[in-house]
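1. Structure for the following, please:
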Amino acid sequence: MDVMSHPPFAVTVDLVLMTVADGILSVLLQRRVEEPFADQLALPGGFVGIEEALDDAARRVLVGKAGVAAQDSAWLEQLYTFGDPQRDPRMRTVSIAYFALLPHAVLERAVTSKADLALRPVTEPCEPLAFDHAAIIAAAHERLRGKLDYTPIAFALLPDLFTLRDLQAVHEAIIGTTFNKPAFRRRMLDTGWIEATGERETETPFRPAELYRQR
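-> The predicted model follows:
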């Protein structure tokens, strides 16, 4: 086929930015203003420029559409390539999906600063999403659940000092189940990812718990 007669084809990036809000794993979504899927929620995303690197495009969308300062996201990890021929009614579009975990305060600031953004539960966004974005979110959730056992990825959601109770709550929100407290704490200590600080939390109605940090 002659290059000049090749059908329209585009590459996009979509960002799955997740956090734990009120004990629920949530994702940042954006209300679309243009067709297709006008007025539906979608992942923040955009077309990749002809001479733009994929990671540069993802960072541009992170700042420009998701309202997250570049320094507030230490990492964006490529998730998967989504290329169903029918995923975009405009033309053949292939999307490179990225995902990241961010502290709740970071995404809450984004939602407050941009009226078209919202945080919704990962498993129940409450309304149909545009394009194949529900499938992209499900894939990111599955990747995240799988990484919990062999990487300290969940620490991105915690402050520098945290309790084992805080750490367990984050894991439970991601997995969607309740863990046995002694078994969970033993497993976390055995990973070597954390170390005790010798300090205890303050301003708590309960017995102050010991504070830990990532090793």
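
2. When you work out contacts or count neighbours from here on, use the C-alpha atoms and nothing else.
-> Noted.

3. burial of the nearest residue to Ile153 once chain neighbours are set aside, as a residue count?
-> Spatial nearest neighbour of Ile153, excluding adjacent residues (C-alpha to C-alpha, 6 or more residues apart in numbering): Lys147 at 7.1 Å. Counted with other C-alpha atoms under 10 Å, residues neighbouring Lys147 total 13.

4. Next, find the distance separating Lys147 from Thr177.
-> 16 Å (C-alpha to C-alpha, to the nearest Å).

5. follow-up on the earlier one: I'd like to know how far the residue nearest to Ile153 sits from Ala154.
-> 9 Å.

6. Provide a complete list of residue ranges assigned to strands in the protein.
-> 9-21, 24-31, 41-42, 45-47, 77-82, 92-101, 117-121, 194-200, 210-214 (DSSP state E).

7. Columns mean neighbour count on top of those strands, output as JSON lines?
-> Below are the strands of the chain laid out as JSON lines (neighbours: other C-alpha atoms under 10 Å):
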{"stretch": "strand 9-21", "mean neighbour count": "23"}
{"stretch": "strand 24-31", "mean neighbour count": "23"}
{"stretch": "strand 41-42", "mean neighbour count": "24"}
{"stretch": "strand 45-47", "mean neighbour count": "20"}
{"stretch": "strand 77-82", "mean neighbour count": "17"}
{"stretch": "strand 92-101", "mean neighbour count": "22"}
{"stretch": "strand 117-121", "mean neighbour count": "20"}
{"stretch": "strand 194-200", "mean neighbour count": "13"}
{"stretch": "strand 210-214", "mean neighbour count": "18"}
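
8. Let me have those strands in TSV, adding distance to Lys181 as columns.
-> Output for those, formatted as TSV (distance: least, C-alpha to C-alpha, whole Å):
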stretch	distance to Lys181
strand 9-21	19
strand 24-31	19
strand 41-42	37
strand 45-47	39
strand 77-82	30
strand 92-101	24
strand 117-121	25
strand 194-200	16
strand 210-214	15
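
9. Quick one: closest of those strands to Glu172.
-> strand 24-31 (8.9 Å; C-alpha to C-alpha).

10. want to put them side by side, so please do this one too:
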Amino acid sequence: MSLTVDLVVLTVRDDRLHVLLIERGKEPFRGKTALPGGFVRSREDSDAAALRELAEETGLDGRTLHLEQLRSYTRPDRDPRGRVVSVAYLALAPDLPLPVAGTDARRARWTPVADLGPGDLAFDHARILADGLERARAKLEYTTLATAFCPPTFTITELRRVYEVVWGVSLDARNFHRKVVNADDFLVATGTRRVPDVGRPAALYRAGGATVLYPPMLRAAAQHPVART
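-> Take a look at the predicted model:
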């Protein structure tokens, strides 16, 4: 039995939820789109392998991302090379630069999640991606994870767009503002404002020290569903 890691790396680009994908340069599934990942070496654990594979296949430094273990995938026939167990990871980050492919990846790119169809991904990566998306969407309800999609300082509008893009809903701006500024240690006002080219200056915030969002921001209470991105 062999052990691999696979990575679901999500970011918000151009107001759409994107996932990091590679084009496989080796068999099996040569030329097929897949999540970045690879085999765990004999002298490393899965965490170290996830960071290494992310750097080798995309040129991204996983230490700058929010990175957490998602789950393990053990179905006997999930890999045509034999019995291969995969430990999947979920990574979240603000809008990142274009990745650079390397090692066994021909090409690395950001792809809008909504543009992916059935059968587009190699192995069981469609299931892994679906699980990663649901983990991210669920954690936005009860944790402060939404700030992982934001730059160090951000406006309330930018934070609201994270929720709207990840959840695929339209949120009431005033109600959202009231909830997030009153949540315990969720946001910290920087005392500065961003002056846009057009419109009024907007107050800037940074992430507070809380990891649990209280009170929670429940998807069931979100208004005006729109097409998921």
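
11. Mind checking the TM-score on these two?
-> Aligned and superposed, the two chains score 0.88 in TM-score terms (TM-score structural alignment, normalised by the length of the first structure); 204 aligned residues with a C-alpha RMSD of 1.9 Å.

12. how about Ala145 of the first structure, what's its match in the second structure?
-> Quick fix: residue 145 of the first structure is Arg, not Ala. Aligned against the second structure by TM-score structural alignment, Arg145 of the first structure finds its counterpart in Arg137.

13. Please tell me how far the alignment partner in the first structure of Arg200 of the second structure sits from Arg213 of the first structure.
-> In the first structure, the residue paired with Arg200 of the second structure according to TM-score structural alignment is Arg207. Distance check for Arg207 of the first structure against Arg213 of the first structure: by C-alpha to C-alpha, it reads 19 Å.

14. What's the average distance for stretch 130-140 of the second structure when superposed on the first structure?
-> Once fitted to the first structure, stretch 130-140 of the second structure is off its aligned match by 0.5 Å on average (mean C-alpha distance after the TM-score superposition for the first structure).

15. what residues does that stretch touch?
-> For stretch 130-140 of the second structure, contacts defined as C-alpha atoms under 8 Å, 6 or more residues apart in numbering pick out 8, 70, 90, 145-146, 163, 166-167, 217.

16. Specify which member of these is nearest to Ala101 of the second structure.
-> The closest of the contacts of stretch 130-140 of the second structure, once distances to Ala101 of the second structure are taken by C-alpha to C-alpha, is Val8, at 15.9 Å.

17. ok, for that closest one, nearest residue in space, not its chain neighbours?
-> Leu90 (4.8 Å).

18. From Arg160 of the second structure, how far out is that neighbour?
-> Where Arg160 of the second structure is concerned, Leu90 of the second structure sits at a distance of 21 Å (C-alpha to C-alpha).

19. mind checking what Val13 of the first structure lines up with in the second structure?
-> That one, Val13 of the first structure, aligns with Val5 by TM-score structural alignment.

20. Run a quick neighbour tally on the match of Arg200 of the second structure.
-> 10.

21. what about it, distance to Gly198 of the first structure?
-> From Arg207 of the first structure to Gly198 of the first structure the distance is 15 Å (C-alpha to C-alpha).

22. Next: Met91 of the first structure.
-> Taking C-alpha to C-alpha, one finds Met91 of the first structure at 59 Å from Gly198 of the first structure.

23. With Thr81 of the first structure instead?
-> Distance of Thr81 of the first structure to Gly198 of the first structure, given as C-alpha to C-alpha: 45 Å.

24. Please list all residues in contact with Arg207 of the first structure.
-> Contacts of Arg207 of the first structure by C-alpha under 8 Å, 6+ apart: none found.

25. Leaving out the residues flanking it, which one is nearest to the counterpart of Arg165 of the first structure in the second structure?
-> Aligned by TM-score structural alignment, Arg165 of the first structure pairs with Thr157 of the second structure. In space, and not counting its chain neighbours, Thr157 of the second structure is closest to Ala173: 7.7 Å by C-alpha to C-alpha, 6+ apart.

26. what about that neighbour, how many residues close to it?
-> Count around Ala173 of the second structure with other C-alpha under 10 Å applied: 12.

27. Over to Ala110 of the first structure?
-> The burial count for Ala110 of the first structure: 22, using other C-alpha under 10 Å.

28. related to what we said a few turns ago, show me what contacts the residue nearest to Val8 of the second structure?
-> With C-alpha under 8 Å, 6+ apart, Leu90 of the second structure has these contacts: 7-10, 66-70, 132.

29. Can you tell me what it aligns to in the first structure?
-> In the first structure, Leu90 of the second structure lands on Phe99 (TM-score structural alignment).

30. ok, now Asp45 of the second structure?
-> In the first structure, Asp45 of the second structure lands on Ala53 (TM-score structural alignment).

31. how about the helices in the second structure?
-> Secondary structure of the second structure (DSSP state H): helices at 46-58, 125-142, 156-167, 173-182.

32. mind putting those helices in TSV, distance to Pro99 of the second structure included?
-> Compiled in TSV, those are given as follows (distance: least, C-alpha to C-alpha, whole Å):
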stretch	distance to Pro99 of the second structure
helix 46-58	5
helix 125-142	18
helix 156-167	21
helix 173-182	32
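
33. Out of those, which gets nearest to Pro76 of the second structure?
-> Of the helices of the second structure, nearest to Pro76 of the second structure by C-alpha to C-alpha is helix 125-142, at 14.7 Å.

34. buried sites along the closest one?
-> 125-126, 128-129, 131-133, 136-142 (16 or more other C-alpha atoms under 10 Å).

35. so which of those comes closest to Thr111 of the second structure?
-> Of all those, Leu129 has the smallest distance to Thr111 of the second structure: 12.3 Å, by C-alpha to C-alpha.

36. Skip the chain neighbours and tell me the closest residue to the closest one.
-> Counting by C-alpha to C-alpha, 6+ apart, the residue nearest Leu129 of the second structure is Val8, at 6.1 Å.

37. residue contacts, that neighbour?
-> Val8 of the second structure touches 19-20, 35-36, 88-91, 128-129, 132, counting by C-alpha under 8 Å, 6+ apart.
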